[in-house]
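Asker: got a structure for you, letters missing:
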């Protein structure tokens, strides 16, 4: 009996093991099927529940002799983990396989080629005398009207079928550009209508095409119309000149009125950059003939104003706009070149007006209700103002006062930065201050020897030193009051301002010595006296910094370092320069006074340091 019971238990264990093996095989087949279906891209059906292969056999409870055998424990089936198919990566199609790409390329190429052909036909017909002028113009008008009508027909058919492509856009743009070229021809070549009337008709044609672009909401139509007419107007007019410059400006104005550059950066570039290039070429050709045109100034000024208005409009629409800054910079450069091609009076006046106009524009656009505009546009506006101001000074100031004018310009922008507390104005002031510093370096370098100092203009050196010191002081003040300047930059600016102040003070003292020496007939004595006094002045400044460092808790470390550094510089100047340059009583006086100041500074510093210590530490 016991033998039979053992056999039953053995069979139950073998049966459970066999079941586990069968479930393991089922799980393996399910995983293989899911993998194959995922590779073929078809969804995998839900897997059949199965028991994991590592499920142990159910134990059989021991039974007493004569008792019935305990049933095999029910095997709980464990569902296999469903395999999540990975997303299928679709291959990236080539550019010509993308929807509408081929149509767009062909439409653009067709528009460009057709416009060039029309322009060449008009020019060749005039050169060869084909047809009568009236017939040429009539055929051109019919072709332009036909292209515009064809564009509308193609678009209506595409809209009815639920499609949209670049074909009708290119066709209509070609028609409007061709019509504008016809207007250019009848105005500049045939002279049938006065220039004012021709510009008015051209504006009507351009506005109608650009309003259609706005109605269709297609930037491509507007850009093609403007680019085609701008680039091919010189071909029809057989050269660059005042008429072409005015026509491209009218076209730019029409484009601005149509959209205002809001959200259409490609149109902003199309209406500004080629027009600026056309005006520039007109300036070059007219200047080469020896008669620079004043009409180019009007055209460039109008284009600059349009670019600025469009950039402000786009900046209010998009705070990260960069295209507006580029268009303003390009048109402003053309305006400066237009003024630069003329004589000194008009050139200097023009530069000054541009500087003032852009300074006012910066002030208006930096705050509500117009601004604030994007920072790149504000920086471009201020930069143009600074560059124009410097050009005005260098163009119109007498040679003796050029550096003085540059320093006055830098001083004005530094004062504006302090008043407005604008970071952009502070950047402009920094740029002009750098230029002014470079220009000012001619004064200190002239005072290294008595020979060059005698030939130098001490009066302008003294005046420029006062102005340069003011620029340094206002610059440091501006960095302190303008928000958002890092602390490290503030500290560096204070150090630079101190160095500039020491340099300008030394130049100013030596200049005073030279002025009095020349009046008294002792130029060399005035030179050496000025240098000796400059060394003493530096030592006095060093002592002041050391004592101030003990009182100013916020800037104690900086003041102490600057004071010790300045004392070291004074001693180095005393031994390396004064000892070799000064002679007689001035050398003795410089050494004695400097030494006494060093001793006095050390004693005063020790007493001041003792007073600043706590009583317990002093005890």
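Answerer: Received it, and whenever you're ready, just let me know what you need. Only a predicted model underlies this, so the values are computations on that prediction, with no experimental measurement involved. Numbers count the residues shown, from 1 in each chain.
Asker: Only C-alpha atoms from now on, for both contacts and neighbour counts.
Answerer: Will do.
Asker: which element is the residue nearest to the spatial centre of the chain on?
Answerer: The chain has residue 376 as the residue nearest its centroid, 4.6 Å off, counting by CA atoms, centre = their mean. Secondary structure from DSSP states H and E places residue 376 in helix 375-396.
Asker: Put this next to the first one:
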């Protein structure tokens, strides 16, 4: 038994006993850890290094006396009686600080990037200047790629050289990939079909090695190295097909290892290059360009669907948002009905993705967080529906122009708002509101301009009055549909808190009603008389609407405030506009009609207020 003085404790027997028990437990824990380490290393039954100099220690015994913890000291392994040293690294020596490791990675991958630039110069510049011959250039590139991969496999066996091994392997596979691209585009050694198969095999080899080494950095290095420099060697639909092969090869690894960065990096190439090639493609390459654009759309959504079960909602949302970019850019470049049909393909694909039943289980692999799957489903579906709405908007504007496009946009906005009211869903309401806002802005400037409402004669009347009346009516219907849908989903209420929602909709509806009345009056009499009669009807209708709002607003402050504002607007219109712009009977009718309605409104409103106060008592 050790004494209290040996352990550095006082003379109190209870304190000394507790200290000794604590020390004994720590020594036993350390001894058990040492025995497990020796068993794992295959040292059972062999002599233990470091025990030769300990008297009475038999061969194969654990040095339980050397390096044991003492009281008030952290347990430390044998041979560390001196000052505490840095943690051991993979090679057994001191582990390098994190800053030094980061610097090593930067140097290694920078060297890989410079090497790839040299490969591109070898393949492209040599082709333009006639160096070595085509066979020698391709062979030298392939030999260099294989040599770098072989060196990486050898270095990866040493724990202290794995940073360099990752950089060498990424550079090697990217070199092979660029060599395949050059052999296909520059030297025509391979037809596009076999070349894509070879490229897919090279990419699968590099990404498979990243999977085996569990190194997402290696996978990203292979994809980025090949995709970033491929445009220097090939620029056509073949470029999009080559980066699509990278994305397809990365999919199994992404699903197995749940690597979001690799998924996004692999999807970026087809989206960016597909959009660029689709926007600049020549007429002779339309068919393969459309094929790779649709292929990028399908590959992106096909990647997002299984990835939605293992990746975050943000990563999957980014994949879905980027997938239609090549199709939409190609649609813009084509224009007309062909471009609209291509955009419609994106609408159908994105709508089908949002409706796939499997998306209801997004995030189901995290049962410990029951609130997350619903949020992940909602996020991904919102992105898909939003992308489909953008594609439908583009298809409409590409296929139609002028007032027809305005009418169609307003019709789509009304349909989405009605759907939102029926389903009590906010997503269709958001889509319908976005469509309607754009259509109303177009109508304000072209189809039902404000100039038509405030001045006569106006150059705006050169357009069709029937079209102006139709657009104005649709604007009014859209405002009403948005208000009803907003009330059904709980966004619009009869209180001041929801005023930011119903006030803009009310203003849009007021504009639509005013423009409709004036335009219909002009259809009856396309002269000054029709213009003035229309504005007289508008003033009277404003006061009637104000009376309705005030009557409904006895117990609803928001409606009461809206009625008062509309009364003030009607009075201002009488004084500032009708008094100047109208003449004759129209001016008299406006003032008399508005005045009588206001008198009736005041009398009726006073009676309603008195009844309400009596009921309250």
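Answerer: Alright, I've got the coordinates. Given the structure is predicted, the values throughout are model-derived calculations rather than measurements.
Asker: if we can go back for a sec, and the closest residue to the residue nearest to the centre of the first structure other than its chain neighbours, which helix or strand is it part of?
Answerer: Of all residues not flanking residue 376 of the first structure in the chain, residue 325 sits nearest, at 6.2 Å (CA to CA, 6 or more residues apart in numbering). Element membership for residue 325 of the first structure (DSSP H and E) is helix 323-340.
Asker: Helices along the stretch 301-450 of the first structure, start to end?
Answerer: With DSSP state H, counting those that start in this stretch as the criterion, the stretch 301-450 of the first structure has helices at 323-340, 344-365, 375-396, 402-420, 423-440, 442-446, 450-455.
Asker: Other residues contacting the fourth one?
Answerer: Applying CA atoms under 8 Å, 6 or more residues apart in numbering, the contact partners of helix 402-420 of the first structure are 389-390, 393-394, 397, 423, 425-426, 428-430, 432-433, 435-436, 439-440, 460, 463-464, 467-468, 470-471, 474-475, 477-478, 481-482.
Asker: Look up how far residue 375 of the first structure lies from the nearest residue to residue 374 of the first structure once chain neighbours are set aside.
Answerer: For residue 374 of the first structure, ignoring the flanking residues on the chain, the nearest one in space by CA to CA, 6+ apart is residue 319 at 5.4 Å. The gap separating residue 319 of the first structure from residue 375 of the first structure is 9 Å, by CA to CA, to the nearest Å.
Asker: Looking at those two now, which is surrounded by more residues?
Answerer: Between residue 319 of the first structure and residue 375, counting by other CA atoms under 10 Å, residue 375 is the more crowded of the two (18 against 13).
Asker: Please name the residues that touch that one.
Answerer: Applying CA under 8 Å, 6+ apart, the residues contacting residue 375 of the first structure are residue 424.
Asker: can you check the one 3 residues further on too?
Answerer: Applying CA under 8 Å, 6+ apart, we find residue 378 of the first structure in contact with 362, 365-366, 424.
Asker: any chance of those in a markdown table, with distance to residue 300 of the first structure too?
Answerer: Below are the contacts of residue 378 of the first structure laid out as a markdown table (distance: CA to CA, whole Å):
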| residue | distance to residue 300 of the first structure |
| --- | --- |
| 362 | 19 |
| 365 | 21 |
| 366 | 24 |
| 424 | 25 |
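Asker: Spatially, which two of these are the most separated?
Answerer: Pairwise distances across those peak at 11.6 Å for 365 and 424 (criterion: CA to CA).
Asker: Settle it for me: which of the two has more neighbours?
Answerer: More crowded of residue 365 of the first structure and residue 424, by other CA under 10 Å: residue 424, with 22 against 18.
Asker: Pull the contacting residues for the more buried one.
Answerer: 375, 378-379, 382.
Asker: distance of the residue nearest to residue 374 of the first structure from residue 12 of the first structure?
Answerer: Taking CA to CA, one finds residue 319 of the first structure at 80 Å from residue 12 of the first structure.
Asker: Count the residues that sit near residue 39 of the second structure.
Answerer: So residue 39 of the second structure, with other CA under 10 Å, has 12 neighbours.
Asker: do the same with residue 577 of the second structure
Answerer: Residues near residue 577 of the second structure, counting by other CA under 10 Å: 13.
Asker: Helix, strand, or coil at it?
Answerer: Three-state call for residue 577 of the second structure (DSSP: H, G, I helix; E, B strand; the rest coil): helix.
Asker: I'd like the distance between it and residue 189 of the second structure.
Answerer: Distance of residue 577 of the second structure to residue 189 of the second structure, computed by CA to CA: 79 Å.
Asker: related to what we said a few turns ago, from the chain's centre, how far out does the helix holding residue 376 of the first structure sit?
Answerer: Centre-to-centre, helix 375-396 of the first structure and its host chain are 15 Å apart (CA atoms, centre = their mean, to the nearest Å).
Asker: Over to stretch 152-167 of the first structure?
Answerer: 40 Å.
Asker: so how far does it reach from one end to the other?
Answerer: Terminal-residue distance, stretch 152-167 of the first structure (CA to CA): 10 Å.
Asker: One more: stretch 91-106 of the first structure?
Answerer: Using CA to CA, first and last residues of stretch 91-106 of the first structure are 25 Å apart.
Asker: can you check stretch 457-475 of the second structure too?
Answerer: Stretch 457-475 of the second structure: ends 24 Å apart by CA to CA.
Asker: Can you mark which positions in that stretch are buried?
Answerer: Across stretch 457-475 of the second structure, burial judged by 16 or more other CA atoms under 10 Å covers 460-461, 465, 467-475.
Asker: Looking at those, spot the one nearest residue 529 of the second structure.
Answerer: Using CA to CA, those come closest to residue 529 of the second structure at residue 461, 14.9 Å.
Asker: Surely that closest one touches residue 450?
Answerer: No. Counting by CA atoms under 8 Å, residue 461 of the second structure stays clear of residue 450, with 11.5 Å between them.
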